[in-house]
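Colleague: Can you look at this prediction? I've put the sequence above it.
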Amino acid sequence: MNSPEPPTATPGPSAPTWPTQPTYSNLGKVRAHLLPSKACRPRTSGSSSTDPLISPPPLPNKTLARARSLPAHRVPKPSPTPAGQARRPLLGSRSVDESQAGDDKAGSTCLHAELLLCSSDMELGLSIHDLLRPEAVHAMLEARQLEGLRSVHALLRARFLGGRPGPCRPGHSFRLLDRSPCVESGEALYYRTARVDKEMWHVLAAKVPKPGAKEPHPWGLELQASLPAHFNVQGLCGLVPKSELPEAPWSGPVALTAEEPECTVAQWLAEAGARRPADFAWALALLLLQLSAALECLEARGAALAELRPENLLLAAPRGCAAWGPPRLLLADFGQVRPRPPEPLGAHALQLGRLLRALLGRVPLATPLTAGLERLAAQLARARPSAALTRGALQTLLWGPGAALRSRGAPLGPWLRVRRALLVLHLAERAAGGEAPGLEDWLCCEYLLEATEASVGCALDLLWG
């Protein structure tokens, strides 16, 4: 009675003959998916046979609920795919009703957008609609250029300032590497000294005051010790007591500097006479650019250098750069730094102007760059700009824009965007050839990252206004 098999009837004598015994199955599940839902009506049992004695089993009564619409904006779960058959992406479906009749065109556009933007396209940060708008493409390219320059600038800064020795602490030992000074400046002698911390060595410079030099101002020395790491400011690591170096040719404790100087600006000028005028003018502009950056740091702290002399400006080799590249300038004479109240005029403009005129007297031939430097020297004496504005003027003399662009009233924004794009391409070409960027590349990156239309306009007005 509980058997799932349907009851069978034994055919009588008058029953028709079948080749095989007919088999009846429950078609309710199949018909539920094939037949549309209709009003309920009584079901009658019957057979295709004319014999009333043979009847199929009764079909189960099922209530079918028709779904009014397909799921909208929903991605179905993936179904098993036969082996060897590629799976097609599932794009979701929308409700099938009267409101979709006028939306076929928009749906087709969205479908194409989803198919065209693959993973590599999405890395561009643009949608299919942004690609049709030139202003969106230009904005994306400009942002990527700035991002690339910012990354290059940060990597070069880490290379040039990396490996900077920290302050001295107990447990450090010291060794004098040379008994003769490596550099003699106007106010100090520098000796190469090694600081040993377990198995780590740092080559530093012991800064020994020269006999008869001016008494250093304590305020300036305190300011030097409190300044953060700056590429163009001499860094201090502490004092080395006399007991640590009994063989040293000086008496008393002396200061240790993080950078090992190679010469002074005065010595560099004496040896630079054999250079071509164009090369000498370019190297001179790079040195003045670094000097103005160091003086800008002082002016931001309300300080000024009492006397600017080439024999007190040190030059060192930047870390990781070629020996023939431009040197690194270091402002070291903090014993002559004094507090100065803020004022609208530059505290160092007059000194910079006199120094620039003296240096330009060593250039035998006139070049476009020397003409710009002479113009800047005149403006330093007349307008007395700040060190920050002076640095901006030197940047425009080195890397543009020139006076012709200003005289024609050309917009500066497009020039900046093109200049940044060309610098990125230039760095990429050199990197592909195995050439590492140097100090000049880093300074140019710094200029194009900081420059705005307003700042470039002020620099051009200072030079050619």
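Modeller: Sure, I can see it. Numbers count the residues shown, from 1 in each chain.
Colleague: Please make it C-alpha for all contacts and neighbour counts, starting now.
Modeller: OK.
Colleague: in stretch 395-410, what's buried?
Modeller: Within stretch 395-410, the residues scored as buried using 16 or more other CA atoms under 10 Å are Gln395, Thr396, Leu397, Leu398, Gly400, Pro401, Ala403, Arg406.
Colleague: what does stretch 349-367 give?
Modeller: Ala349, Leu350, Gln351, Leu352, Gly353, Leu355, Leu356, Leu360, Val363.
Colleague: hmm, who's touching it?
Modeller: 273, 277-278, 280-281, 307-309, 370, 373-374, 376-378, 380-381, 384-387 (CA atoms under 8 Å, 6 or more residues apart in numbering).
Colleague: Now the buried members of these.
Modeller: 277-278, 280-281, 308, 370, 373-374, 376-378, 380, 384-387.
Colleague: structure B:
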Amino acid sequence: DPLPPPLPKKQLQRAESLPEQGPSQHWRGDPTPWAASTFYSIPPPHPPHEEGTPSSIPPRDRPSWGPKRPLTKSQSLGEPVARSSPSSSPEEMTFGTADGELGRLLESPAGVCGVVLGCQAATLARLSARIQEKLLGSEERQRLLEAELAGKGWAALSLLEREPCCQSGDAWYFPVGFAFEQSQLVFAAKVPKPCCASLWVQSSLGAHCSIQRLISRFTDRLPWELVLPGSPEEQSQSPSGEEPAHLATCPVLQVFISPEVPYQTLAGFVKGTHSLHRSSPGHYERLACLLLLQVCMGLEHLRAQNVGQGDLCPENLLLVQCPCPPQSQQGKEAALGLSLPRLLISSFFKVKDKQRPCSTSQEQDWTKGLAAPPTLVADELNVGMLIYQILHVDISLENALGFRSNRLPEFPSLSIYSMGLKRLAMLLLHRDPCKRVSIEQARSILQVLLWGPRQELFARSKKTLTLLRSWVEVKRALLLLKFAENSAGAVGSPGLEEWLCCQYFKEVTEHTLYQVTQALYT
């Protein structure tokens, strides 16, 4: 039989998104000077003429100050495909990684630099996650607690105190005990006041260090032993502690259980620290920066979920003791009574369901035509007000909005943080809404005030992206060395301040720092 004719050759067409590698393109594994840095989300340096003067651009017209990262799930035109490699990624490498795998990455200085920087970033992310789990507890344990508390009321809880351990603007908090896995846990029973905003929003919020968590709720008559301040029952409690005759009049209330037990509101903290501010201004104002940073991080988390803060005032911000004394507060700060607490936002509403009106008619006029909803604008104003309140300077929102941006009330320069906080307050309370910094930008400014870079970095060298990138890389390495040294000594476990520091150096980029330092130091 004759042989069949040969099959026609099928022409494979290359997709447009995967072009041929040109002479100016590099594979991610190539030992080019900046290949490794690009792979680990550290952008290459820009020429000096591209760095510009971002401070001349209004904050809301500027690009985001957030980190600039390369595409991961999809690739744009002109980007080469990364070659698959049997080598471990930096996230997977450990001290026990086989030398055979390491050897493939040590053929050039650029390869070594990329491995070191990648390992540092991955280690910092793991440390941050572990500290966060220590502060918040594991998600699995919280699910178990929620299941155990489901359907239970006052009968399953032991009352630890008759009077509230904390009273906020919208709720009373009572410490209660709960037996779980052969241990006695202490929770807070949150009894909302009649003015309290709807609490159903909280059940849909993800876990965050600055957001109050609710793990159970029930509706029941308030136990006669508990005293609501200012209520008729408070005056009618019998001295012997016996059950009063008016038990039938005890109100039926909705009760929420939170794993965090507040001991004070921010308003109470500010009221009791006047003398501390005068005697130890540096330590106090650093603590003020850390508290304000927690507020900003919590507000960012809420905005990402289209949720607003009900009433951002010191009376509604809760303070909770951290579970363990952090490394940074076991010395002089602890002796001064300056232990850093967790700050919790506890009142929320859905932005699409409710828009809080502007504070004054002036504010309504100034916000006309602004794309952001009024609730988002109010956050910037309220955080600006918090700065003055924490620093013990009396000011009302209406008066603040009536001032020009350069005529806001003065507060004394007592520490290295004073001028930065004054600058931030001015940017948040600017009379022109388009020139106010956002909550995200305020958070970045507070991080720079706390951990640098300080202005002295630019005394000898011109501020460039290359300088700022080098500063970030060195500080990350020094931070990890600090953790290693502390773990070998008797310093204690890392706590809240260390977690906040990790969050900063885990995410910050030289682009963000350029914008922040322009706004802060010019």
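Modeller: Perfect, I can see it now. Just so it is clear, the structure is predicted and the values come from calculations on it, not from any experiment.
Colleague: Any idea what the TM-score comes out to?
Modeller: The TM-score (TM-score structural alignment, normalised by the length of structure 1) is 0.66; 341 aligned residues with a CA RMSD of 2.9 Å.
Colleague: sorry, back to before: inside helices: which ones of the buried residues of stretch 349-367 of structure 1?
Modeller: Among the buried residues of stretch 349-367 of structure 1, DSSP state H puts Ala349, Leu350, Gln351, Leu352, Gly353, Leu355, Leu356, Leu360 in helices.
Colleague: And Ala403 of structure 1, how close does it get to Leu394 of structure 1?
Modeller: 13 Å (CA to CA, to the nearest Å).
Colleague: I should have written Leu111 of structure 1 there, sorry.
Modeller: Taken as CA to CA, the span from Leu111 of structure 1 to Leu394 of structure 1 is 55 Å.
Colleague: cool, Pro414 of structure 1 as well?
Modeller: In terms of CA to CA, Pro414 of structure 1 sits 21 Å off from Leu394 of structure 1.
Colleague: Pick out whichever of those two has more residues nearby.
Modeller: Taking other CA atoms under 10 Å, Pro414 of structure 1 and Leu394 do not tie; Leu394 has more neighbours (23 against 11).
Colleague: tell me the contacts of that one?
Modeller: Leu394 of structure 1 touches Ala285, Leu288, Leu289, Leu373, counting by CA under 8 Å, 6+ apart.
Colleague: Where is the longest helix in structure 1?
Modeller: From DSSP H, the single longest helix across structure 1 is helix 134-161.
Colleague: what helices or strands is the following helix or strand past that helix leaning on?
Modeller: On the C-terminal side of helix 134-161 of structure 1, the closest following helix or strand by DSSP states H and E is strand 173-176. Packed against strand 173-176 of structure 1 by the contact rule (3 or more CA pairs under 8 Å, 6 or more residues apart in numbering; DSSP states H and E) you find strand 188-197.
Colleague: Report the mean deviation for the strand it packs on after fitting onto structure 2.
Modeller: Strand 188-197 of structure 1: mean distance to aligned residues in structure 2 after superposition is 2.0 Å, counting by mean CA distance after the TM-score superposition for structure 1.
Colleague: sorry, back to before: now do the longest helix of structure 1: which range of structure 2 does it align onto?
Modeller: With TM-score structural alignment applied, helix 134-161 of structure 1 matches the range 109-136 in structure 2.
Colleague: To what extent does the matching stretch diverge from structure 1 after superposition?
Modeller: Mean deviation for stretch 109-136 of structure 2: 1.2 Å (mean CA distance after the TM-score superposition for structure 1).
Colleague: Now tabulate the buried residues of stretch 349-367 of structure 1 in JSON lines and tack on distance to Asp121 of structure 1.
Modeller: Output for the buried residues of stretch 349-367 of structure 1, formatted as JSON lines (distance: CA to CA, whole Å):
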{"residue": "Ala349", "distance to Asp121 of structure 1": "52"}
{"residue": "Leu350", "distance to Asp121 of structure 1": "56"}
{"residue": "Gln351", "distance to Asp121 of structure 1": "56"}
{"residue": "Leu352", "distance to Asp121 of structure 1": "52"}
{"residue": "Gly353", "distance to Asp121 of structure 1": "54"}
{"residue": "Leu355", "distance to Asp121 of structure 1": "55"}
{"residue": "Leu356", "distance to Asp121 of structure 1": "53"}
{"residue": "Leu360", "distance to Asp121 of structure 1": "54"}
{"residue": "Val363", "distance to Asp121 of structure 1": "54"}
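Colleague: What residues of stretch 304-312 of structure 2 count as buried?
Modeller: Val307, Gly308, Gln309, Gly310, Asp311, Leu312.
Colleague: Give me the distance between the second one and Lys350 of structure 2.
Modeller: Between Gly308 of structure 2 and Lys350 of structure 2 the distance, using CA to CA, works out to 6 Å.
Colleague: Spatially central residue for structure 1, please.
Modeller: Ser151 (2.8 Å; CA atoms, centre = their mean).
Colleague: Would you mind finding the match for Tyr191 of structure 1 in structure 2?
Modeller: Under TM-score structural alignment, Tyr191 of structure 1 pairs with Phe174 in structure 2.
Colleague: Give me the neighbour count for that match.
Modeller: That count, for Phe174 of structure 2 with other CA under 10 Å as the rule, works out to 24.
Colleague: from what I can see it touches Ser158, true?
Modeller: No. Here Phe174 of structure 2 does not reach Ser158: they are 10.7 Å apart, not a contact under CA atoms under 8 Å.
Colleague: Could you pull out the strands in structure 1 for me?
Modeller: Using DSSP state E, the strands found in structure 1 span residues 173-176, 183-184, 188-197, 200-209, 236-240, 254-257, 263-264, 303-305, 313-316, 328-331, 337-339.
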